[in-house]
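Undergrad: one predicted model, sequence on top.
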Amino acid sequence: MKLYRFLTGPDDASFCHKVTAAINKGWHIYGSPTYAFNSATGAMQCGQAVVKDVEGVDYEPGIRLSSF
């Protein structure tokens, strides 16, 4: 099964650490990062899609993607 996650966070080192942690758990960058202004917080937000292939697991809507 192929898993997909979209990681988001503030434009600071914590976002880079979130993406780095995902890569080190076997996730792969998928597409280009995004960068947008969040008018609710008044801050810039980053986003990056990541994917991962997992064998022997069937997809279910309740699956916790961050546990992989």
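TA: Sure, I can see it.
Undergrad: all contacts plus neighbour counts: C-alpha atoms, from now on.
TA: Noted.
Undergrad: burial count for Trp27?
TA: Applying other C-alpha atoms under 10 Å, we find 20 residues neighbouring Trp27.
Undergrad: wait, it sits on Val51?
TA: Yes - using C-alpha atoms under 8 Å, Trp27 is in contact with Val51, at 5.4 Å.
Undergrad: let's bring in a second model and compare:
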Amino acid sequence: MSSEPPNGLPRYRILTGKDDAAFCYRVSEALALGYQLYGSPAATFNGDYVVVAQAILWGGRSTPEEI
């Protein structure tokens, strides 16, 4: 399991954006890299649309050799 996130990404991140499919794909991509959800998501309405936030924490990902 890799101890550091790829591409120099930080270990802790907060993803934010409009509550739409693009945001869901961003979270899904982070999970596929090896991040884990951290805490509950948050949502607010900015007057035009719902804005969501999700904290993620690096958990590492097993390589095929480690499975």
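TA: Everything's here; your move. Fair warning: this is a prediction, and the values are worked out from it, not measured in the lab.
Undergrad: quick one, helices of structure 2?
TA: In structure 2, the helices defined using DSSP state H lie at 21-33.
Undergrad: scan it for its longest strand.
TA: strand 35-45 (DSSP state E).
Undergrad: may I see the buried residues of stretch 28-35 of structure 2?
TA: For stretch 28-35 of structure 2, a neighbour-count test (16 or more other C-alpha atoms under 10 Å) marks Ala30, Leu31, Leu33, Gly34, Tyr35 as buried.
Undergrad: tell me the spacing between the last one and Val27 of structure 2.
TA: So the one you mean is Tyr35 of structure 2. 9 Å (C-alpha to C-alpha, to the nearest Å).
Undergrad: and what of the fourth one?
TA: Distance, Gly34 of structure 2 to Val27 of structure 2, by C-alpha to C-alpha: 11 Å.
Undergrad: and if you look at the third one?
TA: As defined by C-alpha to C-alpha, Leu33 of structure 2 lies at a distance of 10 Å from Val27 of structure 2.
Undergrad: shared neighbours of those two, which are they?
TA: Counting by C-alpha atoms under 8 Å, 6 or more residues apart in numbering, no residue touches both Leu33 of structure 2 and Val27.
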